[in-house]
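Q: Quick one: sequence and predicted model below, then my questions.
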Amino acid sequence: MDALYDVRIVDGPVAVVCWVLALAGLGTLAVLAARPRKDPWHRAAIICLGAVVAAAAVTGVVHWLLVDIGNVFPEDLPAEVLVASGFGVLGVVLAVAALIRIGLARRAWRLRVFAVLSAAAMALLSGQLINAYFGLNLTVADLAGVSLSHIRPLDASLERPARPTAALAAWNRSDVLPAHGELRTAKIPATSSGFSARPAYVYLPPAYFAPTRPELPVLLLVPGQPGNPSDWIVGGRLRHKLDRFAADHGGVAPVAVVVDPNGSPSANTMCMDTKLGRSESYLVQDVVPWVKEHLSVAADASMWAAGGFSFGGTCSVQLLAKHPELVGSALGFAAEQEPALAKDRAKTIDLAFDGDAAAFESEVPETFFASRRHDGLLLFLAAGSRDQDFTRQAKVIAGQAQASGVEVHEFSADGEGHSWEMIAKAWPSGLDLLARRWGIA
């Protein structure tokens, strides 16, 4: 069973099988839609061309409804995702055409089954391509949630009072360390904010299990939207990345806490205190104090970094700009220049601030970067070379932060789009910058 769970679904044999089944399904639907057989082959070509046009139109309309009307996504979806989605829609359109041509005759039930299975094969490839683009679920285990089911809750023995701690700079590295860190879950109470958050994930590096714990740096991570905190565990391969970092630094790595400022996969609080929820207060007044009280970590802001992907990257920039007393560094992977609920900025202001543009603008990072100096802070911005919109926004953020005194580093992940693979390529550069800042390089 473990061998099955380890099978990759974004490439390799699984991807080949998906392509073979989908192309066979496409051919089958083209033939069925051109029935009866006495029809000339050019009829099949015309039907397929019409189906392609119809699928493109349906995909475009659905995208418009999701982005421009429903505000499900604040940005246009990547072209690769739209093309993959359109292929799945094409299967449905061809299947409908085929079923109409086949008719309701009882003896034709096998053909109807073939039509439905062929459309399902095309939809399977569509889903596989979308998942491969974002790079969220890489294996069967990821898709089935197996990699998360074994994570235990944080127990009292791992909390700060359990053992005495030492400042990291004065800590004597121990030879008695585990080879790997541990992942735990934790429900962080929303005592001050009242915000309804999902459980957090906590990574504890090998050094955390030393006879005397060092006060370790903290990496506060935020997932994208739509998304879940577990995305950093699955798509972000957080344990693997930090274990490798720890192996290169004598068992030392940051304590990483993946938090939830949204409350559900589809919610978007913009990491602000608005009528949509007090998510900023949750992070600032609940999460940060809880981490300092319950975990063996450093308290100084210079040893704290925020990081995130897309929505989470935007949130990390917001925390750096507005709360430098809490976080001294930020890793913004595909961050937006300002938080958004909709592609139309006016809609964002209407939905969250009842149309009060001044109230919204008083809370965006640009305002805080412009209103005071941020000397001594570090900001790492990364985007995929194919992700032109977020690359442009990263340059805007970089200019605003640099003008305020922030040390800014930009990274372009060659050949990548808006995906976890982009983070995989950018992550080592960002962590190396933090390591030097934390004195563990």
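A: Received the coordinates, thanks.
Q: When you work out contacts or count neighbours from here on, use the C-alpha atoms and nothing else.
A: Will do.
Q: Give the buried residues for the host helix or strand of Gln128.
A: Assessed by DSSP states H and E, Gln128 sits inside helix 109-134. Across helix 109-134, burial judged by 16 or more other Cα atoms under 10 Å covers 111-112, 114-134.
Q: for this protein, what spans make up the strands?
A: 152-153, 165-167, 182-186, 200-204, 213-215, 218-222, 255-258, 273-274, 277-278, 304-309, 329-333, 378-384, 407-413 (DSSP state E).
Q: Can I get those strands in TSV including mean neighbour count and distance to Ala45?
A: What follows is the strands of the chain, written out as TSV (neighbours: other Cα atoms under 10 Å; distance: least, Cα to Cα, whole Å):
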stretch	mean neighbour count	distance to Ala45
strand 152-153	14	56
strand 165-167	17	72
strand 182-186	18	54
strand 200-204	25	52
strand 213-215	24	68
strand 218-222	27	48
strand 255-258	26	51
strand 273-274	16	54
strand 277-278	22	53
strand 304-309	28	43
strand 329-333	31	44
strand 378-384	27	38
strand 407-413	17	40
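Q: second one coming, line it up with the first:
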Amino acid sequence: MNELDALPLTTPSAAVVLYGLLILSVIASAWMLRKRRQALAILAVLAVVCGALAYLIIGVIINPWPGEIESVNYALFAAVVFTVGAACVRWWAVVPALICILACVGITNVQFQMYPTAGDLTAPPASVSMSYEEFSHLKKAPVQDDQPAGALVTLPAHGAVSDFPARDAIAYVPPGYFMHPRTKLPVIVLMAGNPGQPDQWFNSGDADRAAADFAAQHHGLAPIVISVDATATFTGNPVCADGPNYKVMTYLTQDVPKLIKDSFRVNPDTQTWTIGGLSYGGTCSLQVITNHPEVYGHFLDFSGQIEPTLGNRADTVREIFGGNEAAFVATNPADLLKAHAHDGRYAHINGKFIAGEDDKEAVAALTTMNELTQAAGMDTTYESVPGGHTYQVWRAALAMTFDWAAQQGGVK
């Protein structure tokens, strides 16, 4: 079982196997339709058309996730359309169709590095999951393997002031919360990417494991780590602004702090808190810090972009800011940092920028942003780690910065 758990799922060798299975599944599906040539031809054309339409609509026209989708994914979609269609024509072709679907899932995992090994698919949790109602009735830390453990709490998080239709937040509460009832803990607020959802920071980002490891070395104490929604939907991209549809900035700067203070025993001084995120969430964290430096005192920007975007500035200004370029500039981090380079507005802020070495766009963006934040008086650093725009990078980034964020909040 240990050998099976160690089976790599995201290495180049794993990718070769998965692509091989994908190709074989398509060939097998085509072979099973060899006597139904008309159906074979129709399915081949349909698959190509579906892949091309997906690219045109998602990759060009809508482009909801700039730079996030590799072109090969449209070919994967076409392969799924073809093999599933073959299974509809010949029921026994369901086997290659299933193999194709599983191969595509595996290839997506290789791209985003969500589960590096087979063991990660079934790894025991680092915390005990529960609803907020269950958490509110706890008198002592939950137990896992006969030891006090952290609680992973799901709580409703709709914006009271902003009316932002946020999905449920997920919070890790360390065992020391119960063991040291007089201690008010600092907070790390995290945001996922786009596409994304709050639980990804725990399912793929191992945020609870990083917190649990820290707590194990600090008498059960660690910051409360809460992953909040900043997009409203899995595929949404409101560019972390107060736009025509959603008031994301108001949600993150007013609703989220109040939600956390009302729900948990925390240090009420939000200047001890850290806000951070990956990709879209990283960009958003810097937007929050530069627009509202009076709220959070520290930030983590992992693989963020040079500016909030729907793909290009013209579309962003038109769709989110009503065509008002000045309104965009007034909230854009780079412009704000330049405007306040000498007035000390950001002198109390510190933060970390981290990008994957192979993520050229993020490397360029965060190198520039680090120079701008330093010029504006912030205490910031930039580092790169092995990997691309994937959870391989974001897991490592959080593990690298967790001690630092905890220390900013007074847990040493």
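A: Yes, it's here. What you see is a predicted model; the values in this text were computed from it and never measured.
Q: Please state their TM-score.
A: Here the TM-score for the pair of chains, by TM-score structural alignment, normalised by the length of the second structure, is 0.81; 393 aligned residues with a Cα RMSD of 4.0 Å.
Q: Point out the other elements, helices or strands, that the longest helix seen in the second structure touches.
A: Scanning the second structure for the longest helix, with DSSP state H as the assignment, gives helix 12-32. If contacts are counted by 3 or more Cα pairs under 8 Å, 6 or more residues apart in numbering; DSSP states H and E, helix 12-32 of the second structure sits against helix 72-89, helix 94-112.
Q: Now Tyr296 of the second structure: closest residue in space, sequence neighbours ignored.
A: Counting by Cα to Cα, 6 or more residues apart in numbering, Tyr296 of the second structure lies nearest to Gln271, which is 4.7 Å off, once chain neighbours are set aside.
Q: Roughly how far does the one you found sit from Pro257 of the second structure?
A: Counting by Cα to Cα, to the nearest Å, the separation of Gln271 of the second structure from Pro257 of the second structure is 11 Å.
Q: Then Ala86 of the second structure?
A: From Ala86 of the second structure to Pro257 of the second structure the distance is 52 Å (Cα to Cα).
Q: ok, the two, which is more surrounded?
A: Legend: neighbour count by other Cα atoms under 10 Å for Ala86 of the second structure and Pro257, higher for Ala86 (27 against 20).
Q: Please say which position in the first structure Glu68 of the second structure maps to.
A: Matched across to the first structure, Glu68 of the second structure falls on Leu77, judged by TM-score structural alignment.
Q: which residues touch its match?
A: His63 (Cα atoms under 8 Å, 6 or more residues apart in numbering).
Q: Next one: it from Asn137 of the first structure, what distance?
A: Relative to Asn137 of the first structure, and taking Cα to Cα, Leu77 of the first structure is found at 19 Å.
Q: same question, Ala115 of the first structure
A: 29 Å.
Q: what's next to stretch 260-279 of the first structure, contact-wise?
A: The set of residues external to stretch 260-279 of the first structure that reach it, using Cα under 8 Å, 6+ apart, is 72, 193-200, 222-223, 225-229, 280-283, 311, 315, 318, 339-341, 352-353, 363.
Q: burial of Val161 of the second structure, as a residue count?
A: Neighbours of Val161 of the second structure (other Cα under 10 Å): 12.
Q: Run through the residues that contact it.
A: Contacts of Val161 of the second structure (Cα under 8 Å, 6+ apart): Thr250, Tyr251, Gln254, Asp255.
Q: out of the residues you listed, which one sits closest to Val153 of the second structure?
A: Asp255 (18.0 Å; Cα to Cα).
Q: So for the closest one, what's the nearest residue that isn't a sequence neighbour?
A: Per Cα to Cα, 6+ apart, closest to Asp255 of the second structure is Gly159, 5.5 Å.
Q: Now which residue in the first structure aligns to the one you found?
A: Residue pairing (TM-score structural alignment): Gly159 of the second structure is matched to Ala190 of the first structure.
Q: That match reaches Val284, doesn't it?
A: No. Look at Ala190 of the first structure against Val284 with Cα atoms under 8 Å: they stay out of range, at 10.6 Å.
Q: Compare those two (neighbour count), which wins?
A: Per other Cα under 10 Å, whichever of Ala190 of the first structure and Val284 has more neighbours is Ala190, with 19 against 16.
Q: Please tell me how far that one sits from Ser281 of the first structure.
A: Counting by Cα to Cα, the gap from Ala190 of the first structure to Ser281 of the first structure is 9 Å.
Q: picking that back up, let me see the contact set for the residue nearest to Tyr296 of the second structure.
A: Listed by Cα under 8 Å, 6+ apart, the contact set of Gln271 of the second structure reads Glu294, Val295, Tyr296, Gly297, His298.
Q: Let's see that with 10 Å instead.
A: Residues near Gln271 of the second structure by Cα atoms under 10 Å, 6 or more residues apart in numbering: Pro186, Val187, Pro293, Glu294, Val295, Tyr296, Gly297, His298, His348, Ile349, Gln408, Gly409.
Q: Under the alignment, what does the third one map to in the first structure?
A: Structural alignment places Pro293 of the second structure opposite Pro324 in the first structure (criterion: TM-score structural alignment).
Q: returning to what we had before: dump the helices and strands packed on helix 12-32 of the second structure to TSV, plus distance to Cys50 of the second structure.
A: Rendered in TSV, the data for these read as follows (distance: least, Cα to Cα, whole Å):
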stretch	distance to Cys50 of the second structure
helix 72-89	6
helix 94-112	16
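Q: circling back: distance check, the residue nearest to Asp255 of the second structure against Gln254 of the second structure.
A: Taking Cα to Cα, one finds Gly159 of the second structure at 9 Å from Gln254 of the second structure.
Q: and if you look at Val329 of the second structure?
A: From Val329 of the second structure to Gln254 of the second structure the distance is 22 Å (Cα to Cα).
Q: Asp168 of the second structure now?
A: Distance from Asp168 of the second structure to Gln254 of the second structure, by Cα to Cα: 17 Å.
Q: And Arg36 of the second structure, by the same measure?
A: Going from Arg36 of the second structure to Gln254 of the second structure by Cα to Cα gives 62 Å.
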